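[1] I'll drop the sequence and a predicted model, then ask my questions.
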Amino acid sequence: MELRKAIKAASTGTIAPIYVCYGPESYFMKQLIDTITEQAIEPEHREFAVSKFDLQETPVEQVIEDAETLPFMVPRKIVIAKNAVLFTGAKDSGKVDHDVDRLAAYLKSPVDYSVLIFTVNADKLDERKKIVKALKDQDALVPCLPLLGDDLTRWVQDRAARLRFTLLPGAAEQLVLNTGGHLQALHSELEKLALFAGDGGQVSAQLVDELVARSAEQNVFLLIEDIVQLRLDKALTTLHELLKMKEEPIKIVNLLARQFRIMLQVKELVQQGYSHQQIASQIGLHPYAVKLADGQTRKYDTAKLSGILSQLADLDYRMKSGRIDKVLGLELFLLGLAAA
């Protein structure tokens, strides 16, 4: 079941008996669940007409029993079960054994007075499993995947319009970069910007940068930009700001490696004649982020970028094995990068 169709159908009162929401974008899961709840249950009844379970603590057969129990004083109820790892290929870290056959039996004849919703934070389900195949046959699988590229920019601009303010050119892209493109963070920051701008107001990219806290990924991007532009003092200042924010040095190394890996991919694809839009679609980035990464690569050749990635892999190993102080290792890496 495609996410937009599921939300649209639920908003008009057409609600399926079973949903399995999976993917990394929890914002969309919440949006679908909220839409179903608003349509299925009156506000005054939601406190006792919505049941919530954690499948790492509760067996799935107990969830089914709750779904089959007649609702109290309301015509319909909602049963939500999170951490449905049993639908994936991952090893369940919980100590609960699930009777999947009990769930399979329920799928053949679900009750009409309960809406059963499973959620799982996984990019994909294991379609080799019989239970997943059965759910797919019933069109119960709802992927909740991140928005990318122009789709994400349009989503930001659309939300700004609904909040009755305008994002000036470049502001939506800056907002995506500062938040890392996470929808829940974008939603919160847009509401904050709406209060600042007022009804009919305008927000520039500079204002976004002043008002919206940068993600760790964005700070690392700026750190690399300072190195590229030979602003070593500023790069070290950004590094120490990240450390003050309690960012783990090994995480910073991994983020640095991620950004240099993106730069290498962008450089190679640009050399092959790909446009920024095509590159964005291929590697799953926003076109604006690709444009900025392309600008950063111009002072590095492919061999140099590959060498930097090797240095970061070595630094990661030395940090984890205790062969070098983590902060000192990062500082020496940045000094070496600037010297080169």
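    Received, thanks.
[2] okay, CA-based contacts and neighbour counts for the rest of this
    OK.
[3] What is the neighbour count of the nearest residue to Gln174 once chain neighbours are set aside?
    Distances taken as C-alpha to C-alpha, 6 or more residues apart in numbering place Ala205 nearest to Gln174, at 5.8 Å, with adjacent residues excluded. By other C-alpha atoms under 10 Å, 16 other residues sit near Ala205.
[4] And here is the other one:
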Amino acid sequence: MSKRRNVFLLSGPENGDKKEFIRSLIAGAEKAGGAPPDRHRFYAFETPAREVVALLRNGTLFAPHVLIELHAAEEIKKKDELEALVEYIESPSDAATLVLVTDETESRVSKKIVTAVPPDNKKTFWEMFDNQKAAWVTAYLKRRGARIEAGAAEFLLELVENYTDDLAAECDKLALFFVDGAIITVDDIERYIYHTKEENVFTLFDDIAAGEFSDALEKLQTILLGAGGHPVQILAGIIWQIRRLYDLVELVHANTPVRDAMTKLNIRGKRNQATYSAALKRYDRTAVRGILAAAAECDAFLRTNRPALHAAALHNFVYRTMIRHGEPAATPAP
């Protein structure tokens, strides 16, 4: 077996499956060493690769093995950082495991890193297909002694980020209330998930729909500072809801009654329907089209500029959405 067996590159947006894979590496290291490994998590935009390599080389006095997760691997671009990391990958420590992690595709990571990691140790974790998600929720809850209506499963998927770790966390909450074969309905989802969840892209969209600009900025900042506050993913969650609003606007413009349009688009739950009704009144067809264009520009900016600028870009997008209704900011006269 290659000496590089303890270096991995995990790419793709499905963080739940990544965590499961990392847990398996931890269990393997503990079984081999007789004790849990010394674990560390770093982010490439905060911690230089040279510091990570030094820790991998030096090990620790408190555990037989060191396991390091280095996230945002796509941010490793400087020549000296790349050289230090590639040199380590080609001759790693037997007493350490390095897990390079990115939420992007493998192609966004430096080719030097990708080439150095053994082919068998490069794994991509994709989000489930849409037609698999409801079945996953149903099966997960069934294992915990609860059942869920098909419509309720779809509604849950609308409210929660569709990655397995996020879905599992919310399903675990539901399972606390519905055991012994109880059936979870749409109203139950609204009662136990919508009203109790932490700030996320859905509660942020509530404020965007209602025109509560100050509250929207405050929630955006809370999400950015919280766990999983990845700017690209935050924007993607907002875009998903705006596209849905656009579909609703188009149906209503074609003289479809609002209630029928919501049913056709599977907009379920009284609170969720109230949010889209408010947005429908506040943003017309022209505004929603402009907002989608602004979102595309913001997404391109986030993917091509350094992380230090991301928060400001998202704040500007919310301003352009809510205050300018998609129109670019006014340019001062010369």
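    Great, that's in hand. All values derive from a computational prediction rather than experimental measurement.
[5] What does the superposition give as a TM-score?
    Laid over one another, the chains give 0.59 as their TM-score (TM-score structural alignment, normalised by the length of structure 2), with 258 aligned residues with a C-alpha RMSD of 4.7 Å.
[6] Report the contact partners of the corresponding residue of structure 2 for the residue nearest to Gln174 of structure 1.
    In structure 2, the residue matched to Ala205 of structure 1 (TM-score structural alignment) is Val186. With contact set as C-alpha atoms under 8 Å, 6 or more residues apart in numbering, Val186 of structure 2 has these partners: Glu149, Gly151, Ala152, Ala153, Phe155, Arg268, Gly269.
[7] which one among the residues you listed gets closest to Arg5 of structure 2?
    Ala153 (40.0 Å; C-alpha to C-alpha).
[8] Remind me which helix or strand the equivalent of the closest one over in structure 1 belongs to.
    Correspondence of Ala153 of structure 2 to structure 1, assessed by TM-score structural alignment: Ala172. Element membership for Ala172 of structure 1 (DSSP states H and E) is helix 171-179.
[9] That helix vs structure 2, mean deviation?
    Helix 171-179 of structure 1, aligned to structure 2 and superposed, deviates on average by 1.2 Å (mean C-alpha distance after the TM-score superposition for structure 1).
[10] just how off-centre is that helix within its chain?
    15 Å (C-alpha atoms, centre = their mean, to the nearest Å).
[11] Give me the packing partners of it, helices and strands only.
    Here helix 171-179 of structure 1 touches helix 149-162, helix 183-197, helix 205-211, helix 216-228, going by 3 or more C-alpha pairs under 8 Å, 6 or more residues apart in numbering; DSSP states H and E.
[12] so which of the ones you listed gets nearest Ile7 of structure 1?
    helix 149-162 (15.6 Å).
[13] Contacts for whichever helix or strand comes after that closest one, please.
    On the C-terminal side of helix 149-162 of structure 1, the closest following helix or strand by DSSP H and E is strand 165-167. Around strand 165-167 of structure 1, the neighbours that count as contacts under C-alpha under 8 Å, 6+ apart are Gln157, Ala160, Ala194, Ala197, Gly198, Asp199, Gly200, Gly201, Gln202, Val203, Ser204.
[14] Could I get the contacting residues of the match of Ala153 of structure 2?
    Contacts of Ala172 of structure 1 (C-alpha under 8 Å, 6+ apart): Thr153, Val156, Gln157, Ala205.
[15] Any figure for the gap between it and Phe165 of structure 1?
    Noted for Ala172 of structure 1: a distance of 12 Å to Phe165 of structure 1, by C-alpha to C-alpha, to the nearest Å.
[16] Please apply the same query to Glu217 of structure 1.
    27 Å.
[17] These two - which one has more neighbours?
    Phe165 (22 against 18).
[18] how close does the more buried one sit to Leu207 of structure 1?
    In terms of C-alpha to C-alpha, Phe165 of structure 1 sits 13 Å off from Leu207 of structure 1.
[19] Quick check: buried residues in the longest helix anywhere in structure 2?
    In structure 2, taking DSSP state H as the definition, the longest helix is helix 231-253. Neighbour-count burial for helix 231-253 of structure 2, counted by 16 or more other C-alpha atoms under 10 Å, picks out 231-239, 241-242, 244-249, 251-252.
[20] Stretch 55-72 of structure 1 now?
    Per 16+ other C-alpha under 10 Å, stretch 55-72 of structure 1 contains these buried residues: Leu55, Gln56, Thr58, Pro59, Val60, Glu61, Val63, Ile64, Asp66, Ala67, Glu68, Pro71.
[21] Quick check: the farthest pair among those?
    Longest span within these, C-alpha to C-alpha: Gln56 and Pro71, 24.7 Å.
[22] how close does the alignment partner in structure 2 of Leu239 of structure 1 get to Arg282 of structure 2?
    Aligning on TM-score structural alignment places Leu239 of structure 1 opposite Ala210 in structure 2. Distance from Ala210 of structure 2 to Arg282 of structure 2, counting by C-alpha to C-alpha: 8 Å.
[23] Met128 of structure 2 now?
    Distance from Met128 of structure 2 to Arg282 of structure 2, counting by C-alpha to C-alpha: 34 Å.
[24] just to revisit the earlier point, I'd say the match of Leu239 of structure 1 and Ala278 touch.
    Yes: using C-alpha atoms under 8 Å, Ala210 of structure 2 makes contact with Ala278 at a distance of 5.7 Å.
[25] Between the two, point out the one with more neighbours.
    Ala210 (19 against 16).
[26] ok, Asp166 of structure 2 to Leu157 of structure 2 distance?
    Relative to Leu157 of structure 2, and taking C-alpha to C-alpha, Asp166 of structure 2 is found at 10 Å.
[27] more neighbours, those two?
    Using other C-alpha under 10 Å, the more surrounded residue of Asp166 of structure 2 and Leu157 is Leu157, with 17 against 14.
[28] Which position in structure 1 pairs with Glu170 of structure 2?
    By TM-score structural alignment, Glu170 of structure 2 lines up with Glu189.
[29] nearest residue to that match other than its sequence neighbours?
    That would be Val212: by C-alpha to C-alpha, 6+ apart, it lies 6.7 Å from Glu189 of structure 1.
[30] What residues does that neighbour make contact with?
    Leu175, Asn178, Thr179, Glu189.
[31] With respect to Pro143 of structure 1, which of those is nearest?
    When the contacts of Val212 of structure 1 are compared against Pro143 of structure 1 (criterion: C-alpha to C-alpha), the nearest one is Thr179, at 22.4 Å.
[32] these two touch, right, that closest one and Leu211?
    No: taking contacts as C-alpha under 8 Å, Thr179 of structure 1 lies outside contact range of Leu211: 11.5 Å.
[33] ok, those two, which is more surrounded?
    Between Thr179 of structure 1 and Leu211, Thr179 has the larger neighbour count (other C-alpha under 10 Å), namely 20 against 13.
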